[in-house]
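[1] When you get a sec, could you give me coordinates for this:
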Amino acid sequence: MFSLNLIKTFPISVLLAILPAGPLSATDYYVATSGNNQNPGTQNQPFRTVARGINAARQPGDTVLIRAGIYPQSRTLNLANPGTEGRFITLKAFENEEVIIDGSNLPEDATLIAVLAHHIRIQGLTVRNSQKIGISIWGPGTRVHAVEVSGNRVHHCQNSGIYAGFNRLSDPVRDLLIADNIISECSLMNEGGRFSQWSFGAGAGLSRNVTLRNNTVSQCYGEGIGLYLSNKGTIEGNTVHDNFSVNIYLDNTTNTRVSRNLVYSTEDQRFYRFNHPASGIQIANENYPGFNNPSSDNTIVGNILVNNFHAIYSGSYQRGGGLKRTLIAHNTACGSTGSLLHIDADRGHDQSHIVNNIFQQTGNAPLTDANGAVDQIDFDHNLWFGGTPQQVVLGTGDIRANPQWKNPGGYQIEDYDLHPLSPAKNRGIRVNELSSFYPDQSASSTVNLGAR
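    This next block holds a predicted model:
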C-alpha cells in the first residue's frame, strides 16, 4: 500500500496518468461546397462532402454543420456513430442557411439518409429526390433510440419521407421525436395508380414512444402520418392534407394519443382513391403474419377534420378487432364525401367512448354510418347537424343544432372557433376519468363541445 507521502513525491505527469480520463471535448465539423476533404473540417477550412463530415463526427457531442448549397449524393449517408444522453451527434444546416441533400444520383431503391445509432439529431436540412426513404431510422431499440429529426423539408421521395422501424416487436425502435418537418410529394412509387407498396409521408412501424409533432404532411401517394404495430405513440399538432387513402392511420397500434391535428382535403383529385379523398383518422388491424398487437387503448381528442372521405373511420377489414378502450372526444368534423363517422360491423368493440364531438355535414352524405352492434361504444354529448344521425349513435346530452363556427369549410384552425352564442358552449361533460391520456378538467366548471 502506498503512503500518502510517497504519492506526493510522484511527478505530475505520473499523477495525471493515474487519474481517470474525462470525456473528450465535442467538436464542430464544417462542410461547404468550396471545401476540401483533405482539410481539417474547421469553419475556415471545411470539408467538401457531407459523408466526410459524418465520418469525422465520432465522439458524443460532435456536430456537423453544413453551409449553404446543393450536395448531390451517390450513396446513402449513414449515421452510425452513437452519441450519449445530453451529448447527441448532430447533423444540421449552418445558421438557417439552405442546405439541400439531393438523392437524384442514388442507386435505385437506395435511402438518402439512414440513422443507425442512438442519440442522433438531424436538423434544418432539405432532403429531396431519394430513391427510397428520405430519412430512415432503422434498427433494434437497443441500438437505435433517442433520435430527433426536426425542422427539415423532405420531398419527392419514392418511398416515405421520414420513416422509423424494425422487424422485431421484442426490441422495437424507440424514443423518437419527429417534429416541425414539412413533408410533401413522397411515396412517388405509387403515383398514377402504380401501387407497389403502402408507405407513410411520416411514420413508424414496430416502434415504441414515437412522437410526431407539429409536422406538415401533404400530397403523398400513401398514408400521410401513421403508426403500425406500435405502442405508446403521440401524433399531435400536425397539419395533414391531401394524402392518399388515409391522412392519419393507426394500424395495430396501442396506447397512442392523436390530438390537436388539422386534417383536411382541398379536393385535389390526384390523391383520391375510388373517387374519394383520404379519410381523416382511421383505426384498423391489418394482417402481419407473425406479429400481434391489435389496436386498443387509443385516444383521439381535439382534432379538426374537414372535407375528408370519412372524418373518423373504424375499419374491420383483414383482422378486425373493433374499437377497444378507445376514447374519441372533443373532435370537430365538418363536411365529408362519405359519412363523418363510419364504424364497420365488428364484434370486438369494448369499453369505448365517443363524446363531446361536433359533427356537421355540409353535403348530401350521411352524418353517420355505424354498422352492426355498437352497444359497447358509449355515445354521449355529441352535436349533430346537417342530417339525421342513426338512432344507435344517439346519447344523453346530444344536441341537434348549428354549432356556429367562425368559418365552416375553411382550412385554418381558427375557422372552427365557436361563436360566443354557440349551442356547443358549456354543453360537454368531463371525460378525463375515461382515459389516462386525457387532461384533467377538474379546474374548469364548463366544458365546450368540439376542438375549439
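[2] going forward, measure contacts and count neighbours with C-alpha atoms only.
    Will do.
[3] Give the full set of residues in contact with residue 264.
    By Cα atoms under 8 Å, 6 or more residues apart in numbering, residue 264 lies in contact with 240-242, 280, 305-308, 411.
[4] run the last query once more with 10 Å
    By Cα atoms under 10 Å, 6 or more residues apart in numbering, the contact set of residue 264 is 218, 239-243, 247, 277-280, 304-309, 311, 333-336, 409-412.
[5] distance of the residue at the greatest distance from the centre of the chain from residue 228?
    Residue farthest from the centre of the chain, counting by Cα atoms, centre = their mean, is residue 5 at 62.8 Å. Per Cα to Cα, to the nearest Å, residue 5 is found 66 Å from residue 228.
[6] what's the first-to-last distance across stretch 31-51?
    With Cα to Cα, one end of stretch 31-51 sits 9 Å from the other.
[7] Also stretch 310-327?
    Stretch 310-327 has an end-to-end distance of 18 Å (Cα to Cα).
[8] Following up with a second sequence; could you model it the same way so I can compare the two?
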Amino acid sequence: MRLSTGRHRRTRTLSIAAAVAVSAGAGGVYLGLSNGGAQAAATTVTVSSTAQLESAVARAAAGTVIQVRAGTYYPTATLKSAADGTGSNRITLRAYGSEKVKIDGSKLPDGSWLAGIYGDHWTVQNLTFQNSPAQGFVATSSVGGVFKNLVTANNGDSGFTLRGDGTSDNLVQNLDSHGNYDPAGHGQNADGIAVKFGSGTGNRITGARLYNNSDDGLDLWQFSSPVTIDHAWAFGNGKNRWGDSAFEGNGNGFKLGGGGATVAHVVNNNAAWGNTLHGFTENSNTGAMALHRNTAYANAEAGFYFATGKARLARNLAVGNKGGLSKVGSRTVCAANNWDSGVSAPGFKSTDAATAYGARKADGSLPATTFLTTGSTAIGSPMN
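    Next comes the predicted model:
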C-alpha cells in the first residue's frame, strides 16, 4: 500500500485515559485514514495496557506515534500491521521516554510471531521483544524502516528478521539479540538476526550484539541483495544451553550467504568470538564480498572460511581459532591480513570478555571495552 498522506494533517495527543478508547470494544478513536483515503491523522497515542497496545498497532496509519508506558505486555495474538508511513510522516512504535518496556510472547499460540510489520517507513525503538513461541520481531518487504535500540531475547526462533522481496533501505541499529532457540528444529534455525529469503538494497546492520543463540549470530541465507554489516559483535553462538539431546545448532558468528545466492555483502569492523563453528564464513556465497578490519578470536573452527568465492579480505585479524586462522580458496583476494606473508598480529589489550556484556552507552551504542582491542589502526576490529 502506498497512500499519500495529503496536504492536511491534524495532531492529537491522547492521555492514558483517552487512549482507553483504542482498546478492543471501546468504539472510540480510529487511528487511520479518512474515509476518502487521502488524509492521514498525525496522532500520538500513549498506551498502558496490552489491549490498548494491540489495538493501536492494528489501527496505525501514517503519522501515528505509539508510546508504550513502562511494564510487561502479553499479547494474545501477533502484533502486526500492513500500514505504510512515508519518509516525512512515519509510523512510530516506541517506549515512553526512557521507560523500560517488555513485550512478552509467552501467552501466544504455538508457532506465532510476537511482532510482524509488513509496511514501510516504520520506526520501532527502545523496546524488548521476548519469549515468543517463534520469531521475536519480523519486518517483511519493508522499505525505510528504522529499528533502533531493541532487544530480542529468548524467542522460539530468530530474534530479529528482515525478509521478503522489496526489503530495502532498512536500518537495524544497536540491537541486542540473545538466547534465541527453536526447540522444534533442535536449535538449527534460531539466529540473533536473520536477513533471509528476499531481496532489496540499502539494508544496514550496525552496533549489534548477537550472542548465545542456538544457531548463528547473523545469517544471510538466500538474501540476494548486498547487506552492509558494521561494528557488530557475534559471540557464543551454537552452544547447546538448553539440554537438547538432538541439538543441531550451527554456531557461526557471521554466516554471509547460502542457498544459491551470489551477493557482494560488505562486512567491516566486526568481531566474532567463542562461536562453535567459524567466525566469518561465506557459506557457499560465491559473490565478491568485501571484509575489512574484522576480528575472529577463539572460534571452534576457522576464523575466516572463504573456500570457494571471490571475497576480498583486507586487514582482518584472526587469533586463537581452533580450526586455523583462515581457510581461503584460490579465488579469494587477501591483503594485509595477519595470515598474509609479512603481516604480524598485534597483541590484544585484554582477552577478558566481561566488559563486552556490559551496559550500552547512553546513546545505545556498544559498551566501551578493551577486549580484543590492539591500539592498531591498521588491522582488526576497533571494537566500537
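[9] circling back to that earlier point, pull out the buried residues from the contacts of residue 264 of the first structure.
    218, 239-243, 247, 277-280, 304-309, 311, 333-336, 409, 411 (16 or more other Cα atoms under 10 Å).
[10] How far away from the center of its chain is stretch 107-124 of the first structure?
    17 Å (Cα atoms, centre = their mean, to the nearest Å).
[11] Kindly name the residues of the second structure that line up with that stretch.
    Aligned using TM-score structural alignment, stretch 107-124 of the first structure spans residues 109-126 in the second structure.
[12] buried sites along that stretch?
    Going by neighbour count (16+ other Cα under 10 Å), the buried part of stretch 109-126 of the second structure is 112-126.
[13] Which members of these are the farthest-apart pair?
    Using Cα to Cα, these span at most 23.8 Å, a distance reached by 112 and 121.
[14] how far away is the residue farthest from the centre of the first structure from residue 16 of the first structure?
    Residue 5 of the first structure sits 17 Å away from residue 16 of the first structure, taking Cα to Cα as the criterion.
[15] Next: residue 206 of the first structure.
    If you go by Cα to Cα, the gap between residue 206 of the first structure and residue 16 of the first structure works out to 48 Å.
[16] Out of those two, name the residue with the larger neighbour count.
    Using other Cα atoms under 10 Å, the more surrounded residue of residue 206 of the first structure and residue 16 is residue 206, with 26 against 10.
[17] if I read this right, that one contacts residue 253, doesn't it?
    Yes - if you go by Cα atoms under 10 Å, residue 206 of the first structure and residue 253 touch, sitting 9.2 Å apart.
[18] Just give me the match in the second structure for residue 218 of the first structure.
    Under the alignment (TM-score structural alignment), residue 218 of the first structure pairs with residue 211 of the second structure.
[19] who touches its match in this structure?
    Contacts of residue 211 of the second structure were listed using Cα under 10 Å, 6+ apart, and they are 153, 176-180, 191-192, 217-218, 233-238, 251, 253, 272-275, 357.
[20] cutoff 7 Å now
    Residue 211 of the second structure makes contact with 177-178, 192, 217, 234-237, according to Cα atoms under 7 Å, 6 or more residues apart in numbering.
[21] likewise residue 303 of the first structure?
    Contact analysis of residue 303 of the first structure by Cα under 7 Å, 6+ apart lists 259-262, 331-332, 451.
[22] give me the element residue 58 of the first structure is part of.
    Using DSSP states H and E, residue 58 of the first structure sits within no helix or strand.
[23] Residue 342 of the second structure: neighbour count?
    Residue 342 of the second structure: 8 surrounding residues under other Cα under 10 Å.
[24] Can you tell me the SS state at it?
    coil (DSSP: H, G, I helix; E, B strand; the rest coil).
[25] how close does it sit to residue 323 of the second structure?
    Going from residue 342 of the second structure to residue 323 of the second structure by Cα to Cα gives 21 Å.
[26] and if you look at residue 81 of the second structure?
    Distance from residue 81 of the second structure to residue 323 of the second structure, by Cα to Cα: 45 Å.
[27] same check, this time on residue 173 of the second structure
    In terms of Cα to Cα, residue 173 of the second structure sits 31 Å off from residue 323 of the second structure.
[28] Just want to know which of these two has more residues nearby.
    Neighbours were counted for residue 173 of the second structure and for residue 323 using other Cα under 10 Å; residue 173 has more, 22 against 17.
[29] list the contacts for the aligned residue in the first structure for that one?
    Matched by TM-score structural alignment, residue 173 of the second structure corresponds to residue 179 in the first structure. The contact partners of residue 179 of the first structure, taken as Cα under 7 Å, 6+ apart, are 149-151, 212-215.
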